[in-house]
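> The amino acid sequence is not available; the structure is as follows:
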């Protein structure tokens, strides 16, 4: 295994973009189901509008330029190609911070917080809050794809992240993430508790098995009860995609890898369910170009299957309680996300908990200022 770190630049051949355009032009659309609303999946009328924008107005080359404005690299860790952004702060006392995305996200999630976190002085903040950022693509996702072998559990990913930080010369560092990143980041603390300064997550890390016993439910606050209700609704109404991705990812991959519209619909279904407020379509909450750039990272490297395989083919039971690393942990609980402190405290040393009155599952995309403020505040006392 080589420890070499290679510079990386995104340079998508024009023929790949021409192929995408041709596929979009030739989309075979299904007939809309009765009502054509979100109850049966992504509405045909809404998706047609998104695809028309993708065909005629979206500019991949502009997105490529924005991504390439940040230093990018690849390295091989544990037999897997890992792509990452490494953005150093101009502040000499900056803290190294590892940011981990989730599914159906990518490194694109963090583009709007890179500047404020690395250079707070230029964004109206205190320069003492500056971070050096390391933002890897999860194994099997985007330019870290395809996945080379099985077994990429959150603990194995965490061990790879610790090795990555070692190669970059960072002895002490923080970790932050949401979704899969909220599962990986505490594991980074468990893998190297003597090196991780603190762990910050948006969303919960440990969840109850449902239904929750009535006696326990009676002791909960209204907000906690609402989180339990949404967990129950998720398990009853939304768990199907995990069942498919964790059991038949290869079968799913044929459709998603061959049809850009099919892939976009698969991803957008979750952006609609998990953004806040739910009745508002996701492109009214998150910029359309951001949504499409995120989808492009799945399309261009043909990684929807390996991303699904790594993202949800994880061992362990829902509600399992991992060991507490003792690393100081902060949680930002956005309004439409699920986080219940009493359960997170079973496996984490919670030193900061913020209940927000807005935002959904995609904190960095929906509420970048709120997330930036909470990350700064959490790590301020740990520097």
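Looks like it came in fine. A quick note: this is a predicted structure, and the numbers were derived from the prediction, not measured.

> CA atoms for contacts and neighbours, from now on please.
OK.

> how about the helices in the stretch 51-200 of the chain?
Chain-ordered helices for the stretch 51-200 of the chain, with DSSP state H, counting those that start in this stretch as the definition, fall at 60-68, 111-118, 154-167, 180-191.

> ok, structure two:
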């Protein structure tokens, strides 16, 4: 049965969170029951008690959700049903002629909050160090189960299906030529879009490239030694070591992939939710923890709590986690993308993709650059650097 015009219509979307919900959130934070202090002096056991107590104190007594809510409400929000599910997205058109449409996808534990800082520089480049020829029309969807998008009620909404849905979304918006960008899950979805080649997609930019040779990826996932006879450069050896560390320490991913419903406590305890969302990777945890110790390089306390609070208010901890259970593809393995690809490598990413691997994985590599600072959540942490990378990396595709 084909979709009806009403189902495929693009509809304006609004949201409202009553003060009673924020009051309940603060009460739950203040009533938190705390564990004893960790038995180590570092973060090897997860977010430290001192960090979590300061987060909770600030969240309950000083943090103001209405500030970011006002920023969100100032943007044009829409919703449309794709493949039986409501998909929410922000759509900001540039005032500049010949702007290039770009669909940008967030990751976990993220949301459209991740991309708020890059919207204005991408759509209005002349006010942010660029030229009119750098302009983009920006589309930022909420992934299924995240933020304001619908929550799947059946299995099947893995990254391949999301990638196809994004192609359908861009078609509905009338864009006949566009590019895609993403990090974390957004990088995986974007890479799959590149492999699927929906009509109109002319290239992608990724800040978490999927370039690991298949034999190396398979060995690392299984925890096995690398195949005999491999000849690796120093850069490739370093990347392999980083990936081995990642696969041995992404316990949150294994939990969500195998038993997402067991995490039900995350929708009952805001402090428990915050601790779980903070502990994505070693570098990101250190960055976030510093923000609650008075250092604001990269992220502020409000940045962190804006995202966590959106998870809480939309009750999406479990629905977002199920994406891991739906995934059937490698996080970093090659998808066979032949469209033009731009790659940006941030030093605190989960691994620094070697140029040699990028050239093998992406035969049409149009841009490769290693940045001096920044980590896994580039749009959130280092928006100026990422914006410049998007501009430079995709300039040849206009």
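Sure thing, it's come through. Since the model is a prediction, treat every value here as computed from it, not as a measurement.

> List the TM-score for the superposed pair.
The TM-score (TM-score structural alignment, normalised by the length of the first structure) is 0.93; 377 aligned residues with a Cα RMSD of 2.0 Å.

> thinking again about what came up before, most packed of the helices of the stretch 51-200 of the first structure?
helix 180-191 (a mean of 26; mean count of other Cα atoms under 10 Å).

> now for that one, which elements pack on it?
strand 95-100, helix 154-167, strand 173-178, strand 196-202 (3 or more Cα pairs under 8 Å, 6 or more residues apart in numbering; DSSP states H and E).

> any idea of the angle the third one forms with strand 196-202?
Taking axes from the mean of the first three to the mean of the last three Cα atoms, to 10 degrees, one finds that strand 173-178 of the first structure is oriented at 10 degrees with respect to strand 196-202.

> Would you check the span in the second structure matched by strand 173-178 of the first structure?
Aligning strand 173-178 of the first structure against the second structure (TM-score structural alignment) gives residues 178-183.

> What does residue 352 of the first structure correspond to in the second structure?
Using TM-score structural alignment, the partner of residue 352 of the first structure in the second structure is residue 367.

> mind listing what the residue nearest to its match when sequence neighbours are not counted touches?
Leaving out its chain neighbours, the residue that sits closest to residue 367 of the second structure by Cα to Cα, 6 or more residues apart in numbering is residue 342, at 4.4 Å. Residue 342 of the second structure is in contact with 203-206, 365-368, 393-394, counting by Cα atoms under 8 Å, 6 or more residues apart in numbering.

> ok, now with 7 Å
Applying Cα atoms under 7 Å, 6 or more residues apart in numbering, we find residue 342 of the second structure in contact with 204-206, 365-368, 393-394.

> Out of those residues, which are shared with the first structure?
Conservation of those in the first structure, assessed by both residues aligned by TM-score structural alignment, their matches' Cα atoms under 7 Å: retained contacts are 204-206, 365-368, 393.

> Now neighbour count and distance to residue 172 of the second structure too, for these, in JSON lines please.
Converted to JSON lines, those look like this (neighbours: other Cα atoms under 10 Å; distance: Cα to Cα, whole Å):
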{"residue": "204", "neighbour count": "30", "distance to residue 172 of the second structure": "19"}
{"residue": "205", "neighbour count": "30", "distance to residue 172 of the second structure": "22"}
{"residue": "206", "neighbour count": "25", "distance to residue 172 of the second structure": "24"}
{"residue": "365", "neighbour count": "21", "distance to residue 172 of the second structure": "29"}
{"residue": "366", "neighbour count": "21", "distance to residue 172 of the second structure": "28"}
{"residue": "367", "neighbour count": "19", "distance to residue 172 of the second structure": "29"}
{"residue": "368", "neighbour count": "20", "distance to residue 172 of the second structure": "32"}
{"residue": "393", "neighbour count": "24", "distance to residue 172 of the second structure": "26"}
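
> any chance of the helices and strands packed on helix 180-191 of the first structure in TSV, with distance to residue 51 of the first structure too?
Shown next, in TSV, are those (distance: least, Cα to Cα, whole Å):
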stretch	distance to residue 51 of the first structure
strand 95-100	28
helix 154-167	34
strand 173-178	28
strand 196-202	30
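
> nearest to residue 9 of the first structure, of those?
Counting by Cα to Cα, residue 9 of the first structure lies closest to helix 154-167 out of these; the figure is 18.7 Å.

> Work out the gap between that closest one and the centre of the chain.
17 Å (Cα atoms, centre = their mean, to the nearest Å).

> do the same with stretch 337-348 of the second structure
15 Å.

> ends of that stretch, how far apart?
One end of stretch 337-348 of the second structure sits 25 Å from the other (Cα to Cα, to the nearest Å).

> Confirm that residue 261 of the first structure sits in a helix.
Yes: judged by DSSP: H, G, I helix; E, B strand; the rest coil, residue 261 of the first structure forms part of a helix.

> Let me see the ranges of the strands in the first structure.
5-8, 72-77, 80-87, 95-100, 131-136, 173-178, 196-202, 328-333, 349-355 (DSSP state E).

> Which parts of the third one count as buried, going by neighbours?
Just to be clear, that refers to strand 80-87 of the first structure. Neighbour counts using 16 or more other Cα atoms under 10 Å place 80-87 of strand 80-87 of the first structure among the buried residues.
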